[in-house]
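J.: A structural model of the following input is requested.
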Amino acid sequence: MPLEERQPLSAPRAYQGRRSILTKWVSATTGQVVLCTSTVQMTAAMLLDFDANIVCFRSGVVQVHWELKGKHGTVEPAFVARTRDGRRVVFAHPPRDKSGVEERVLRQAGDEAGWEIRPLQVPQGVLQSSLESAAHFNCPEFAPDDHVRRVLLEVFNLPQPLQVGALASGLGLKATGYAWHLVWTGELTGDWTKPLLPTSPVWASQAADIGET
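T.: Next comes the predicted model:
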């Protein structure tokens, strides 16, 4: 069953004393709303959405119930995703128990279901702020058509500041937003170890097709 396409089993709910903040991430990849139980999970969703190898992901769509020596519990992965080559990947929250039972249960379920189990990755610091800057331009209104895309990739065939190259493209006031969108899609890239600003050098990535369309 393609769990990454299912609706959540239930919506997260707020309750008195809850420390985390309920939020959501709207996936630019699929347009789906991904419910998150915390801002940490939302930031991890942003990183998954940025990953070009991930074509679909959802949260809250599966629970694994276990029982062992009179004890029982439930493990709910952070996300279930599908990769471009069709693999199913389950991203696991950090284990809540020190015994390792939850991790073993999830890996056993993954072995039986054909899931690849990975720890949840949460961007922090410079990477987080840079992704957030690019994510402001991830929506379809900033997506360039084929001609605009080709012009921008040619302009940035050599590294130059994002804003400078956008203005030099001759594409008008929307060029900067288009350039940011190409950063989000990975067709333009830069030094992700440094803050991503309008003055940051970016260039066409190896994944970008600059040829005629």
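
J.: From now on I want contacts and neighbour counts done on CA atoms only, so please keep to that.
T.: Will do.

J.: so how far is Trp66 from Trp184?
T.: Computed as Cα to Cα, to the nearest Å, the Trp184 to Trp66 distance reads 40 Å.

J.: Have a look at those two and say which one is more surrounded.
T.: Trp184 (25 against 14; other Cα atoms under 10 Å).

J.: Could you name the specific helix or strand carrying the more buried one?
T.: Secondary-structure assignment from DSSP states H and E places Trp184 in helix 175-185.

J.: Now do stretch 57-76: everything it contacts.
T.: The contact list for stretch 57-76 (Cα atoms under 8 Å, 6 or more residues apart in numbering) reads 3-11, 34-36, 48, 77-82, 92, 102, 105-106, 109.

J.: Just the buried residues of these.
T.: The neighbour count (16 or more other Cα atoms under 10 Å) marks 3-5, 7-8, 34-36, 48, 77-82, 92, 102, 105-106 as buried among these.

J.: how about this one, so we can line them up?
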Amino acid sequence: MTVEELAVDHGDLALGGFELDFYHDGVRRRRPLGAGWNIRFEQAPPVRPFDWSKGGTSFAGWYYSVTNADHVGYESWLERDRLILLDADPEVRGIASQPFWLHWHDGVRRRRHAPDYFVRLADGRGRVIDVRADDQIDDAAAQAFEASQRACRSVGWEFARVGVPDPVLMANMRWLARYRRRRCGDRRDVADELLRVFGQPTPLRAGACSVGDPLLVLPVLFHLLWMGVLAADIGTQLLGSDSLVHAAKVAGR
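T.: Presented below is the predicted three-dimensional model:
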């Protein structure tokens, strides 16, 4: 079945009206959306380089993702923060930054847009994410996000435009991200004892000290919080010695 026939069959011209421009097996390719949507974009390299120039307006960098077991690029602190949240999400199985150019014609001229992230979820769904603060969305960006949403809807991907996360939650997640690597949880004996101690809500530092030397115990505790095996109110209060920690009902990955 051709792309045009597929578009008619599904009643959505977006399948043929949009094109994807991406790298696959080291080769640059360009295909209609209806013919390229099933590429594993969570493994795709970026389609354009990041701006590393000194004195520039962006803040590009590489974030080590434990989900990917590899580095993922970002172009702003806001994108970096979103990467942290995605990396901690147990539903996320793969993350790629700027995985493709989306091409379309808006009726006046040809347009293109590279979304910030493509995410693969545990149930196999794809999610396209653009990161932009509410007060930084101009007409061109709004049109690009609207087009991206339509393209995603036509192939069953989710689309999300996300802005600035809650500052308290983000401060806590930046701290916990320091302990995201699996080596922080290598002490299985310490982890088991922490799960026993925090079987009931217990202040963070008191519970850690009851297990052993805080210098050895706290990294394991913070890793378990990152993983979702332990839980605390990280959405409304900054983590501290008196934060109540308890074993989570459902463990993260």
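
J.: Just the TM-score for the two chains, thanks.
T.: Put the two chains on top of each other and the TM-score (TM-score structural alignment, normalised by the length of the first structure) is 0.88; 209 aligned residues with a Cα RMSD of 2.3 Å.

J.: coming back round to it: select from the buried ones among the contacts of stretch 57-76 of the first structure every entry located in strands.
T.: Among these, DSSP state E puts 34-36, 79-82, 92 in strands.

J.: what two of those residues have the greatest distance between them?
T.: Cys36 and Arg82 (18.1 Å; Cα to Cα).

J.: which stretches of the first structure form helices?
T.: Secondary structure of the first structure (DSSP state H): helices located at 39-50, 101-113, 125-135, 146-155, 162-168, 175-185.

J.: what sits against Leu204 of the second structure?
T.: 240-245.

J.: In strands, which of those fall?
T.: Filtering the contacts of Leu204 of the second structure for strands - DSSP E - leaves 244-245.

J.: Derive a ChimeraX selection command for the buried subset of the contacts of Leu204 of the second structure.
T.: In ChimeraX syntax, the buried subset of those is picked out as below (16+ other Cα under 10 Å):
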select :243,244,245
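
J.: Put together CSV for the contacts of Leu204 of the second structure, with distance to Arg188 of the second structure on each row.
T.: Below are the contacts of Leu204 of the second structure laid out as CSV (distance: Cα to Cα, whole Å):
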residue, distance to Arg188 of the second structure
Gly240, 24
Ser241, 23
Asp242, 24
Ser243, 23
Leu244, 22
Val245, 19
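
J.: and which of the contacts of Leu204 of the second structure is nearest Asp186 of the second structure?
T.: Of the contacts of Leu204 of the second structure, the one sitting nearest to Asp186 of the second structure (Cα to Cα) turns out to be Val245, at 20.1 Å.

J.: What's the match for the closest one in the first structure?
T.: In the first structure, the residue paired with Val245 of the second structure is Val202, using TM-score structural alignment.

J.: where's its match relative to Glu76 of the first structure, distance?
T.: Distance of Val202 of the first structure to Glu76 of the first structure, computed by Cα to Cα: 39 Å.

J.: what's the answer for Lys194 of the first structure, then?
T.: 34 Å.

J.: again with Gly172 of the first structure
T.: 48 Å.

J.: Mind checking which of those two has more residues around it?
T.: Glu76 (18 against 10).

J.: Let me see the ranges of the strands in the stretch 1-150 of the second structure.
T.: 19-24, 27-32, 61-65, 70-74, 92-97, 101-105, 110-113, 117-121, 126-131 (DSSP state E, counting those that start in this stretch).

J.: What angle do strand 101-105 and the first one make with each other?
T.: I take that to be strand 19-24 of the second structure. Orientation check (axes from the mean of the first three to the mean of the last three Cα atoms, to 10 degrees): strand 19-24 of the second structure against strand 101-105 gives 160 degrees.

J.: For strand 19-24 of the second structure, buried residues please.
T.: Buried, per 16+ other Cα under 10 Å, within strand 19-24 of the second structure: 19-23.

J.: which secondary structure elements does it contact?
T.: Where contact means 3 or more Cα pairs under 8 Å, 6 or more residues apart in numbering; DSSP states H and E, strand 19-24 of the second structure is packed against strand 27-32, helix 33-36, strand 101-105.

J.: and of those, who's closest to Asp9 of the second structure?
T.: Asp9 of the second structure lies closest, by Cα to Cα, to one member of these: helix 33-36, at 11.4 Å.
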